[in-house]
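Asker: Give me a 3D structure for the following:
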Amino acid sequence: MDLPREHAATLARIEARVRADPRFTGLGAGGSLLSGAVDAYSDLDLVVVVADEHHEAVMAARREIAASWGRLLAAFTGEHVGEPRVLICLYADPLLHVDLKFLRADELADRIEDPRVVWERDGALSRALAAAPAAPPEVDPQWIEDRFWIWVHYAATKLGRGELFEVVEFLAFLRARVLVPLAGAARGLEPRGVRKAELALPGLVPALVETAPGYDPALLGRAVLRCVELYAALRDALPDPPAHQEDAARAAVAYLEEVVGR
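Answerer: The predicted structure is shown next:
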């Protein structure tokens, strides 16, 4: 693997610790390492496979284990992203963000990508990956359409009330959950929020800039309207567009335009 020096050194150090510990049967790497896009600003996404009989004890001692693998500055578990099995770590010497996901081999059946095997004991990781295919995340246009117009009405109420930070957050939500995923789906890209949107979807960037205007009620109102326009264009350009919620769309947009007009 061709990695920046800091990443290579950290991965080698963790691999050596995992390899030497009989509680572990494999180490995999995912994220940007799979695509060969690791740069100086990337983190390391690692999967640590734990032998079944040691799993409970390892999960209870994850922080202490991670601290034994380098100078650990801080660590917390990933409940905020719906993944409590992940320990999110900041190591020193070199300063690097490392995500450590501790799993039993059978838990690898439910995954969105196939990690690269860094090390394994007796083929344990390879067997687990071969047992079930990865299921990459997909965009569900109908799921979005069924919710989009309620979201628009909600944003209009916040705008009308003057809760502008709510509108700022709403615009970020639409970029990450609707606009960029739909644009990416047309190019066969997996939905990953707005990550690397500037590189993957450069043609969309000028329009996205119009949805990030800062803290100003008039500009925020126009930004929400721009999101509606972008959404409709991206939705209708899909090979299989969702069934439109036409009544909800008309009502929500009319209300938004009324609020913006005030």
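
Asker: C-alpha from now on. contacts and neighbour counts both.
Answerer: Will do.

Asker: And the residue nearest the centre of this structure?
Answerer: Arg192 (4.6 Å; C-alpha atoms, centre = their mean).

Asker: Touching, that one and Pro181? I think so.
Answerer: Yes: counting by C-alpha atoms under 8 Å, Arg192 touches Pro181, with 7.2 Å between them.

Asker: Contacts only, for the residue nearest to the centre of the chain.
Answerer: Applying C-alpha atoms under 8 Å, 6 or more residues apart in numbering to Arg192 gives the contacts Ala176, Pro181.

Asker: what about it, distance to Phe173?
Answerer: Per C-alpha to C-alpha, to the nearest Å, Arg192 is found 12 Å from Phe173.

Asker: which neighbours do those two share?
Answerer: With the criterion set as C-alpha under 8 Å, 6+ apart, the contacts of Arg192 and Phe173 do not overlap.

Asker: Return the set of buried residues in the host helix or strand of Glu6.
Answerer: Using DSSP states H and E, Glu6 falls within helix 5-19. Neighbour counts over helix 5-19 (16 or more other C-alpha atoms under 10 Å) mark His7, Thr10, Leu11, Ile14, Glu15, Val18, Arg19 as buried.

Asker: quick one more, to check against the first:
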Amino acid sequence: MRTPIKRDDLESARSDLLATAVGWFKREQDVVGIFLGGSVAAGSADAYSDIDLRIVVQPEHHLHYVERRREIPTQWPGFLFNEWLPNTQHCVSHFQPFGKIDIFYYDAAKLTPSPWYRLQIRILHDPRGIVTDLVKRSEELPFLVGESDVDLSISKGLAAAHETYRRAKRGELFYAQTLLDELRHHVMQADDWLHDRTPETTVMAKFDNRASGEVLSSLAMSYCPCLDEAILAALSSLARAYRNQVLALHEKFQLSRPLRNDVAALDMVA
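Answerer: A predicted model of the protein is given here:
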């Protein structure tokens, strides 16, 4: 039977988990930097926000930590389970009562300036000044959306729309629902690009609060029962909204991809 989760308990447990993790890594001689990102560092976290922890490791020992990324959190109180992907440098670990910590392991020799380091971060351990220097060298770097970024997103959005239609027609309704959700992701991405929202603003405001009203309405209407006709109707409605976004993206970014092809692809399922 589910025990009610109290917000105060979550925030207290998150604070304890962060202290435990930072304390553990500080004792490791090979760790030369620890910093916090995400909503907790930005001051926009709520009780359900996770911990985004970044660990900077000496080059010769970096692989060792990456290989142990699933093992390390199991040593801390309240551990439940890990989620991870092969050939990556991070691991997401879940803890009681309902906590989550996402830990990335960085090779100190491969750290390069990036506009992402302009976001709010909290430096927790930096004995050699590596993280401080990285942040300083990143101060003037802008977030830029290139044509290739928009090109990829549109192609993925069109593919999700077509595949939703195909799967719904074939009666693969659960799969069709997941593909419809992928299309929603590209609708959300387009809304951010068209309104010049950068990662600075997206960290501070969840999509539900920052999105344009028309897009929120289109997204809300696209959630439907797991029935073929309902899915196709939701797809049609969302594809029409996405069509307007694609037209605007072409104009804003002067895309070289053929506009007529994108419009024709959406008109097929709208």
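
Asker: which one in structure 2 is aligned with Arg20 of structure 1?
Answerer: Careful, residue 20 of structure 1 is Ala and not Arg. Residue pairing (TM-score structural alignment): Ala20 of structure 1 is matched to Arg27 of structure 2.

Asker: how near is that match to Ser49 of structure 2?
Answerer: With C-alpha to C-alpha as the criterion, Arg27 of structure 2 and Ser49 of structure 2 are 26 Å apart.

Asker: Could you check which of those two is surrounded by more residues?
Answerer: Comparing Arg27 of structure 2 with Ser49 by other C-alpha atoms under 10 Å, the one with more neighbours is Ser49, at 18 against 9.

Asker: pretty sure that one is touching Ser39, no?
Answerer: Yes: the criterion here is C-alpha under 8 Å, and Ser49 of structure 2 meets it with Ser39 at 7.1 Å.

Asker: can I assume Phe76 of structure 1 sits in a helix?
Answerer: No: under the criterion used here (DSSP: H, G, I helix; E, B strand; the rest coil), Phe76 of structure 1 is strand, not part of a helix.

Asker: ok so, going back, and the residue nearest to the centre of structure 1, how far is that from Asp236 of structure 1?
Answerer: Distance from Arg192 of structure 1 to Asp236 of structure 1, counting by C-alpha to C-alpha: 21 Å.

Asker: and what of Phe170 of structure 1?
Answerer: Per C-alpha to C-alpha, Phe170 of structure 1 is found 22 Å from Asp236 of structure 1.

Asker: and these two? which has more neighbours close in?
Answerer: The residue with more neighbours, out of Phe170 of structure 1 and Asp236, is Phe170; 18 against 12, by other C-alpha under 10 Å.

Asker: what's near enough to touch the more buried one?
Answerer: Ala155 are the contacts of Phe170 of structure 1 under C-alpha under 8 Å, 6+ apart.

Asker: could you redo the last one with a cut-off of 10 Å?
Answerer: Trp151, Val152, Tyr154, Ala155, Lys158, Leu164, Ala176, Val224 (C-alpha atoms under 10 Å, 6 or more residues apart in numbering).

Asker: Which strand or helix spans the residue mapped onto it from structure 2?
Answerer: Counting by TM-score structural alignment, Phe170 of structure 1 corresponds to Leu179 in structure 2. Element membership for Leu179 of structure 2 (DSSP H and E) is helix 173-194.

Asker: Which other helices and strands does the longest helix along structure 2 contact?
Answerer: Longest helix of structure 2, by residue count under DSSP state H: helix 228-253. For helix 228-253 of structure 2, the contact count by 3 or more C-alpha pairs under 10 Å, 6 or more residues apart in numbering; DSSP states H and E identifies helix 147-169, helix 173-194, helix 213-221, helix 259-267 as packing neighbours.

Asker: again, only this time at 7 Å
Answerer: If you count contacts as 3 or more C-alpha pairs under 7 Å, 6 or more residues apart in numbering; DSSP states H and E, helix 228-253 of structure 2 packs onto helix 147-169, helix 173-194, helix 259-267.
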